[in-house]
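With the sequence up front, the predicted model follows.
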Amino acid sequence: GGVRGAGAFNPETPQSWGARGAGDFNSRTPQSWGAKLDPPQPPLIRGEPYSKSPLLRGEPYSKSPFFKGDLGGSQSLKTRPRGAKLAVTLLEHYGVIQTTALTKAVDQLAERGFLDKTKQKITIEFIRRWLIKRYPLQQEILELEKLGQEQTNPIYQQATTQYQQGEITKALGLYEQVLELNPNHFSAIFALAEGYLECGEFEKAVTYYQRAYKVDQIRNKDGLVRSLINYGNELIKQEAFTTATEQFNQVLNIEPDNLLAIEKLLEIENYLENSERLINNTYPSGMTGEFRDRSNPQNLSQGNWLGKLAAAVAIISLVGVAFYKVSTTCKPAEHKVFGIRTVATDSSQTNTSQSISRGDHSLFPRIDNKENIDRATEAFQNQNYNAAAQGFSQAWQANRNDPEFLIYYNNARARQQGLEPFTIAVVVPIDQSESRAKEILRGVAQAQHQFNNSEGLNGRFLEIAIANDGNDRDQAKTIAQTLVKDKSILGVIGHNSSDASKAALPQYDKAGLAMISSTSTSSDLTSRDDNRNVFFRTVPSNRALAKKLAKHVKTQPGLDKVVIFYDAHSVYSDSFREVFKTNFEDLGGKVFREIELNNPNLNITEQVRSLSQDQVKAAMLFPSVEYRFIALDIAKANANLNPNYKNPDQQPLRLFSGDTLYSEKNLKEGGQALEGLTMAVPWFRKAPDARNFSIAARELWQGEVNWRTATSFDATQAFIQALVQDADRKLVLNRLRNIKLLPNETSGLPLQFNNQGERESEPVLVEVLDGEFKLK
């Protein structure tokens, strides 16, 4: 059928270029080109209800607030057109362009007796009230889009198809054709406004956004501000300071407290004042030319003066980088991912779009405070980053332990700065373990919050894209492929499990995208080419953890004979088993038996009892995340072993493990059965080195944090240290290889990587005593 009105588009139709802008494109089709404007929405530019329109009050247009001053041109009220033209003139304030059909419509209403002789007032009160109820003004304005739909609809649909295929330039040309046929096709206007902003044609973007803003102020406010800022920056570089000033003043008319616009106006003013002083050969201190020349040996010759002028313009241009770097021309078969850089279109990204978010949707199931969260994510989608930041801040204040809200809050702040944010991704296992995912995110969020609160790097803030792979190998690979294609992403923190990391690493390897895992400890994780290594980790490897544990176990009296419980199908678990066994036997110990936790015929009680009878004194619990509950069952079965008359020497096994069981959740579930368990872990909050970070984290999160939070903080700090103003993937990767972070810049230990990307630090031994983790 024909082009349907706003709010009623086919789901496959791109929606809201006007509602989503330069910072928020993803691989899916943009949502809501035809922004939904159904009531209740603040209807008029002045925020007045529909019923206050003079026509609908039964009053002449001259009483409209729009005609009490010069709000659309220099023409005075006395010289403004009357009758039908006056009616249409009112509509122009709502973004409507006068057409012959509109003028004739007013004339016909008058001919049929619905309007008085002035064609400004509805004559029948009943009809006026009926119109107010059934046909709100702004809703009817949007219906103008349907005029001539037999001609416009095929072209509009073709433009949509071109966009979906990545042919942005061709799509924009087709939308222009739609407007030639129907100047009031608002979906095309929204598309053109956002499209030209995306492709860096800021003057055109301003033109279309100004019309879009009249149609719907709320949804197009940020887009108009963004266009004006970008256009103003462009004019500064062209030294068109007067016109640039006009753009920034328009921004202040919309957002009186917009700091970026204020800053730009001050820069222009200061620059012009300094230029005038140079021209007039005077200095603000009243120095004479002679004294100035003594103070500055460089003469202000014409060439030297021009050089200073060029330098000043260059400085302003650098400070005035566009609101986002969207000035790259969109080429065929390319589009903007998250509105930052152009990348080739690939339909595979659509499959992971719901698994990646920067603030447009929550990745965690939400029940409490859902309405407020939905408002914040919707504001983020619509690029109303002020409202998004406020909403996410309120959500976080209501739940100070939730890192997702703090990350999205800082993402919204990053997009308010006027500069393209630095972006890194973090991949967490939400589907498998929400608690583990949040532990990782807390560290990332804390580092991001700290960096952004310090004004970032030259005003550029850090943005975090959160991805959920559920610790699933296939999903991890798919997520990695999607992240690799998004060129705005400078690096990746993740994945959580060693299995997921192993599945994803080849994708990052091929793309030269740095990957820092804060939790994967398998010794098998390494890049294919040591000379082009992209893999790093802030957690000690299994090699370091198992070696530390093996040495400790062997030094304990009578613990020469041990058993290992492990998951044969887990990269992490099998690696830990192998390294521990090698080191323990090198020290003279003996691994009596290796028992697979994933054996369906495993009888835990019988197995534990038989081990005791075989004089085995200690059990090594190296479960994968998936089999941690089996390890807890083993601990409980072991705790139930008591000496009896048949076996007077039967004693419980001493228990040891790696980091898998190191969590408050396991401590609670294991209870008394875990008493005496000794673990080799990457970090312990009560260690002296960790004290400062632990205090800061406790204050931020209103609770204690664990090693995953600490090592994820360190991973984020490593990326932050690797950032430079013109950072790209190659620069970040090269700088990571040489970073050196001091203890006060990390969670407590110095950080630097060796040639294999391993962290050069010593693991920590922790023991469960009196139901608490304590430093061994």
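Now that the structure is in, tell me what you want to look at. Numbering: from 1, shown residues only.

C-alpha from now on. contacts and neighbour counts both.
Fine.

quick one: residue 499 and residue 470 touch, right?
No. Counting by Cα atoms under 8 Å, residue 499 stays clear of residue 470, with 11.2 Å between them.

got a list of what the residue nearest the centre of the chain touches?
Here the mean C-alpha position of the chain is nearest to the C-alpha of residue 358 (Cα atoms, centre = their mean), at a distance of 2.5 Å. The contact partners of residue 358, by Cα atoms under 8 Å, 6 or more residues apart in numbering, come to 408, 411, 463-466.

which residue ranges form the strands in the stretch 351-500 of the chain?
According to DSSP state E, counting those that start in this stretch, the stretch 351-500 of the chain carries its strands in the segments 356-357, 422-428, 462-468, 489-493.

could those go into CSV alongside mean neighbour count and distance to residue 480?
Converted to CSV, those look like this (neighbours: other Cα atoms under 10 Å; distance: least, Cα to Cα, whole Å):
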stretch, mean neighbour count, distance to residue 480
strand 356-357, 23, 11
strand 422-428, 25, 9
strand 462-468, 25, 9
strand 489-493, 26, 9
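
Those strands into a markdown table, with extra columns for distance to residue 342?
Converted to a markdown table, those look like this (distance: least, Cα to Cα, whole Å):
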| stretch | distance to residue 342 |
| --- | --- |
| strand 356-357 | 18 |
| strand 422-428 | 15 |
| strand 462-468 | 17 |
| strand 489-493 | 12 |
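
closest to residue 149 out of the ones you listed?
The closest of the strands of the stretch 351-500 of the chain to residue 149 is strand 356-357. By Cα to Cα, the value is 36.5 Å.

what's the span of stretch 455-474, first residue to last?
Taking Cα to Cα, to the nearest Å, stretch 455-474 runs 38 Å from one end to the other.

cool, and stretch 717-729?
End residues of stretch 717-729 are separated by 16 Å (Cα to Cα).

quick one: buried residues of it?
If you call a residue buried by 16 or more other Cα atoms under 10 Å, then stretch 717-729 has these buried ones: 717-723, 728-729.

for stretch 440-460, same thing?
Applying a neighbour-count criterion of 16+ other Cα under 10 Å, one finds 440-449, 451-452, 456-457, 459-460 buried in stretch 440-460.

cool, and stretch 590-605?
Neighbour-count burial for stretch 590-605 flags 590-591, 594-598, 604 (criterion: 16+ other Cα under 10 Å).

and here's the other structure:
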Amino acid sequence: MSQKNETPVLILSLLITAALLGTGFWLLMPRSPVKPDPLATTSQNLSTNDRLSQGERILVPVESRADNPAFAQAKQAGVAAIVAQQYGQAVTQFESALQKSRNSPETLIYLNNARIGSNKSYTIAVAVPVSADPNGSLEILRGVAQAQSEVNQAGGVKGLPLKVAIVSDDNNPEIAQQLANTLVQKPEVLGVVGHYASDVTLAAGSVYNTGGLVCISPISTTVKLSGFGKYIFRTVPSDYIAAGALADYTVKTLQQKNVAVFFNSQSAYSQSLKSEFSRAIALTGGQVSGEYDLSAPDFSAATAVDQSLKQGVKALMLAPNTGTLDKALQVVQVNQRRMTLLAGDDVYAPKTLEVGGQQAVDMVISVPWHINGNPGSVFAKKSRSLWGGDVNWRTAISYDAVQALVAALQRDPTRSGVQQALLSPDFSAMGAAETVRFLPSGDRNVGIQLVKVSRGDRFGSGFDFVPVQR
């Protein structure tokens, strides 16, 4: 397509995007804050210690601070009380903050920690990409906070409560390695939930392996993590599982065999999903006729879609990471539903419903879990009661990671004991929907859930993610 013809299409797409983003919607998944917190520590030039908190500092932006000054004041007062080791006062302030805004997982974690105070406890850490993806960070923290609350309310681990340290790594491999070194050097930390991007988990994972500290990622899916080391695990299925499910659905259910793939060559996750999907689609009798790098300086959604149509492509597989989601959504808009859409789990985001809208309807996405896959589950009921709305797969799978660590600590509350327990053939922990078990590779032995974009009112945007019946 010529530049002259392409420009009006992209301008229209941007105008639609701007209009839709202005509307917003309420439900818990998109409710995660997007406004920076003026009282939170900024990510620039932070020392390693300033990126770690058990309640001594606010790391995570919180929603609508300007609209809820009473919440902000109470939370800040709780942090000040923690610093002064006035734990009773901290409990009072954090409880007050949650009464004013219960959908704040960082506050709940700090409240749980304040209730422990200086008493004996077992400690784990959770690493989140606060500045890079505040929404994703809060989704993870909800799962960790819910699990911590349930464990402590049930009597803790071997009679001792569970304390959680939050770590802010900016989704940066270098920073993650520095923080991993810090955590390894803190003997009280017995396990880590994290990290987010596959590249970041790979970078930090080498440190955890050397230092003998278990790390369980609820998010990283690259196949490179399989067998990466004796201390690296994950509760999310690998790209091998997700890609296989998408390829099988494409060829056998949709009856589409000619596919083009959109990916980010700078992302380990995106590269992994692209490669595994290409392999799987070939094994099921299809073919990948085109590959388009979303990170290329000259990438053009209109040109790529036009080329795909000319090549007889019937389906587009979107494998962006978080950083290239906007470009993938340009593809959705330009495609105008002419070719079937498929996508990896990073496309499962509020922005997809807001920006994609009608053009995203019927797009099939692979995710590890969906709340409507088992709406009557105990986890679903408890999470709705705790947060005031539905949670997504990142929350559920992060919950699973904590439950796995807790089950391992129950067997042997030491670093080596946790690692040995997780690899034991008889190890199991009850997760949000399914039992958590690990293969010798550190991978979880679990399947995948396919969802599609449909009309719906659950999110307030007019669109919804609903499970695909297979």
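All right, it came through fine. Source: prediction; values computed, not measured.

Now the TM-score, please.
Scored by TM-score structural alignment, normalised by the length of structure 2, the superposition of the two chains gives a TM-score of 0.84; 410 aligned residues with a Cα RMSD of 1.8 Å.

circling back: what does the residue nearest to the centre of structure 1 align to in structure 2?
Matched to structure 2 by TM-score structural alignment, residue 358 of structure 1 sits across from residue 54.

picking that back up, can you lay out the contacts of residue 358 of structure 1 as a markdown table showing distance to residue 579 of structure 1?
Listed next are the contacts of residue 358 of structure 1 as a markdown table, based on distance: Cα to Cα, whole Å:
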| residue | distance to residue 579 of structure 1 |
| --- | --- |
| 408 | 40 |
| 411 | 41 |
| 463 | 38 |
| 464 | 35 |
| 465 | 35 |
| 466 | 33 |
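
Need the counterpart of residue 559 of structure 1 in structure 2.
Match for residue 559 of structure 1 (TM-score structural alignment): residue 256.

roughly how far apart are the equivalent of residue 99 of structure 2 over in structure 1 and residue 386 of structure 1?
Applying TM-score structural alignment, one finds that residue 99 of structure 2 aligns to residue 397 in structure 1. Distance of residue 397 of structure 1 to residue 386 of structure 1, computed by Cα to Cα: 17 Å.

neighbour count winner among these two?
Applying other Cα atoms under 10 Å to residue 397 of structure 1 and residue 386 shows that residue 386 carries more neighbours, namely 17 against 13.

List the contacts of the more buried one.
When the contact criterion is Cα under 8 Å, 6+ apart, the partners of residue 386 of structure 1 are 412-413, 416.

for residue 78 of structure 2, same thing?
89-94.

which one is it nearest to, not counting chain neighbours?
Using Cα to Cα, 6 or more residues apart in numbering and skipping the chain neighbours, the partner closest in space to residue 78 of structure 2 is residue 90 (4.2 Å).

In the stretch 151-300 of structure 1, mark out all the strands, start to finish.
Counting by DSSP E, counting those that start in this stretch, the stretch 151-300 of structure 1 contains no strands.

looking at it, residue 105 of structure 2 is touching residue 147, isn't it?
No. Applying Cα under 8 Å as the test, residue 105 of structure 2 and residue 147 come out as separate, 11.1 Å apart.

Go over the secondary structure and confirm residue 686 of structure 1 is in a helix.
No. Counting by DSSP: H, G, I helix; E, B strand; the rest coil, one finds residue 686 of structure 1 to be coil, located in no helix.

What's it aligned with over in structure 2?
Alignment note: residue 686 of structure 1 maps to residue 372 in structure 2; criterion TM-score structural alignment.

Also residue 373 of structure 1?
Mapped onto structure 2 by TM-score structural alignment, residue 373 of structure 1 lines up with residue 75.

How about residue 592 of structure 1?
Aligned counterpart of residue 592 of structure 1 in structure 2: residue 289 (TM-score structural alignment).

tell me what the host helix or strand of that match is packed against?
Using DSSP states H and E, residue 289 of structure 2 maps to strand 287-293. With contacts taken as 3 or more Cα pairs under 8 Å, 6 or more residues apart in numbering; DSSP states H and E, strand 287-293 of structure 2 sits against strand 258-263, helix 268-283, helix 301-310.

In CSV: these, plus distance to residue 121 of structure 2.
CSV is the format used below for these (distance: least, Cα to Cα, whole Å):
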stretch, distance to residue 121 of structure 2
strand 258-263, 44
helix 268-283, 35
helix 301-310, 53
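
Point out the most buried one among the ones you listed.
strand 258-263 (a mean of 25; mean count of other Cα atoms under 10 Å).

what's that one in contact with?
With contacts defined as Cα under 8 Å, 6+ apart, strand 258-263 of structure 2 is touched by 270-271, 274, 286-295, 308, 312-321, 328.

That strand vs structure 1, average distance?
Comparing strand 258-263 of structure 2 with its match in structure 1 after superposition yields a mean distance of 0.3 Å (mean Cα distance after the TM-score superposition for structure 1).

and that strand with strand 287-293, angle?
Calculated by axes from the mean of the first three to the mean of the last three Cα atoms, to 10 degrees, strand 258-263 of structure 2 forms an angle of 20 degrees with strand 287-293.

now strand 258-263 of structure 2 and helix 268-283, what's the angle there?
170 degrees.

Work out the gap between strand 258-263 of structure 2 and the centre of the chain.
24 Å (Cα atoms, centre = their mean, to the nearest Å).

Give the aligned range of stretch 438-447 of structure 1 in structure 2.
Mapping stretch 438-447 of structure 1 onto structure 2 (TM-score structural alignment) gives residues 138-147.

Using the aligned residues only, give the average distance of that stretch to structure 1.
Superposing on structure 1 places stretch 138-147 of structure 2 at an average distance of 0.2 Å from its equivalents, by mean Cα distance after the TM-score superposition for structure 1.

tell me how far that stretch is from the chain's mean position?
Centre to centre, stretch against its chain (Cα atoms, centre = their mean), the figure for stretch 138-147 of structure 2 is 10 Å.

Show residues contacting it.
By Cα under 8 Å, 6+ apart, stretch 138-147 of structure 2 touches 29, 32, 60, 104-106, 108-109, 126, 128, 383, 386, 391-392, 394-400, 402-403.

and what of stretch 385-404 of structure 2?
For stretch 385-404 of structure 2, contacts defined as Cα under 8 Å, 6+ apart pick out 27-29, 102-103, 136, 139-144, 146-148, 193, 216-219, 234-236, 367-371, 380, 383-384, 422, 428-432, 436.

In structure 1, point out the residues matching that stretch.
Stretch 385-404 of structure 2 corresponds to residues 699-718 in structure 1, going by TM-score structural alignment.

again, but for stretch 298-308 of structure 2
The aligned range for stretch 298-308 of structure 2 is 601-611, by TM-score structural alignment.
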